[in-house]
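>>> Output the structure for:
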Amino acid sequence: MLDQNRRPKPWKILKSKTTFEDKWLRLRSDRCETANGDIVEPYHVIKFPEWINIIAFDQESLELILVDEYRHGAGHAVFGLVSGAVDGVDGRSISVASKAAAKRELLEETGYRTHDPKLLLTAMPNPATQSNLVRSYISFDAQRVAEPNFDAGGSEFCLTVKRDFVDVLADISSGELIMQAMHVAAIWSAARYILKTANLPNNVQPLHDKVCTFLFD
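You can find the predicted model right below:
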């Protein structure tokens, strides 16, 4: 049941096949043997591309840049971070490609450009059934340089919304703002980053002070 490090042993994959695949995802169906010998069949694993999201602040106002977008799974518009998938145009190395994807998605969805976003958080969206990771970035230098440029095909459309960061934290805490869980994790990680990072840009100090007051007063 446990390995040499006293961790649960991985299952053995006895048989595996692709049962569905399109440009968005691949569904793998496995026949597995658990550590205690039980057979689990089928067990479905969804293969998605690597994902990114970005906590971007307007350089002048230090407001958080969000998007308001219809989400078909929920059936209504949802406020969220700029986010998307890492694809082939972003580069070969996953660290380089993820950072490039964050910059690309921010420009495409909002018209804002950032030059050097910092990696904030790496997480597993759902390790029970998904094999990908999501990487979250933070940037304080976003500037509006263009109009949004959505992907061709008509399915992508969102509104750019700028909000006070502390107000967003408060609304998440009160339950007034319900967001995707990975975005919530990134936003709270951003709050910690703002509090703990010693070499923040000088213009970010007022934001640091507001976050500190919200959390500790």
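>>> only C-alpha atoms for contact and neighbour calcs from this point on.
OK.
>>> For the residue lying farthest from the centre of the chain, list the residues it contacts.
Distance from the centre of the chain peaks at G37, with 36.2 Å (CA atoms, centre = their mean). Not one residue lies near G37 by CA atoms under 8 Å, 6 or more residues apart in numbering.
>>> same question, S16
With contact set as CA under 8 Å, 6+ apart, S16 has these partners: R28, S29, D30, R31.
>>> Helix or strand: which one has the residue farthest from the centre of the chain?
For G37, there is no host helix or strand (DSSP states H and E).
>>> compare with the first, here's sequence two:
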Amino acid sequence: MTDDKDKQWTVLESEYLIRRPWLTARRDWVRLPNGVENNEYYVLEYPDWVNVIALTEDGKFIMERQYRHGLRWTGYEICAGACEEGETPLESAQRELHEETGFGGGEWTHLMTISPNTSSVNNQCHCFVARGVKRVSAPHQEATEDISVHFLTVDEVRSLLLHNEIKQALMLAPLWRYFAEHHLW
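Modelled structure (predicted):
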């Protein structure tokens, strides 16, 4: 086994190109271990993200449908959002589920932590499973959120997965893992 430190790049210079609440871009000038320099390596900075595979007390998957402007596409997703400062990933996941769907409680487990893109993005996505959640209030969606909440069976979610009707990779990874681990094929 090799030491990963011998693979690390040296940052010679760093410059922020834009710093906005939902877009922070940095240009690094880096030196690779072999001596090659790249003065235009771009990194996008984000807070960590969370997503939740939420199952109601009767075993239905809580899915959301919303428009995504990047692809100009409306589709199904699991609950997701950003970690806010001072929150643990679990607290963020619980808050997002409550805000977006009005559901809470249940038994929560951490499923996995994944990277949106290890080469150019600095954050991670913490994925949770929440079993036995129930409605605790009405949703409290932000003004920019237009989310409809749906309750789908295992068969319906499986069909979405098999027919490429969920596009977000950070949601597909935990869903596929959940289905594999629970032998839902």
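>>> quick one: which of the contacts of S16 of the first structure has the most company?
When neighbours are counted by other CA atoms under 10 Å, D30 leads these with 20 neighbours.
>>> sec struct for that residue, please.
strand (DSSP: H, G, I helix; E, B strand; the rest coil).
>>> counterpart of it in the second structure?
Alignment note (TM-score structural alignment): D30 of the first structure maps to D28 of the second structure.
>>> what about the strands in the second structure?
10-20, 23-31, 37-45, 49-56, 61-68, 73-77, 79-82, 103-104, 107-114, 125-135, 148-152 (DSSP state E).
>>> Let me know which of those strands is the nearest to L184 of the second structure.
Across those, L184 of the second structure has its closest neighbour in strand 61-68 (13.1 Å, CA to CA).
>>> and R131 of the second structure, how many neighbours?
21.
>>> for G80 of the first structure, same thing?
23.
>>> That one: what's it in contact with?
If you count contacts by CA under 8 Å, 6+ apart, then G80 of the first structure has L66, V67, D68, E69, M179, Q180, H183 around it.
>>> what about 7 Å?
L66, V67, D68, M179, H183 (CA atoms under 7 Å, 6 or more residues apart in numbering).
>>> on that earlier part again, can I get the contacts of S16 of the first structure in JSON lines including distance to L207 of the first structure?
Shown next, in JSON lines, are those (distance: CA to CA, whole Å):
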{"residue": "R28", "distance to L207 of the first structure": "45"}
{"residue": "S29", "distance to L207 of the first structure": "47"}
{"residue": "D30", "distance to L207 of the first structure": "49"}
{"residue": "R31", "distance to L207 of the first structure": "51"}
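>>> hmm, which of those residues are common to the second structure?
Among these, the contacts conserved in the second structure (both residues aligned by TM-score structural alignment, their matches' CA atoms under 8 Å) are R28, S29, D30, R31.
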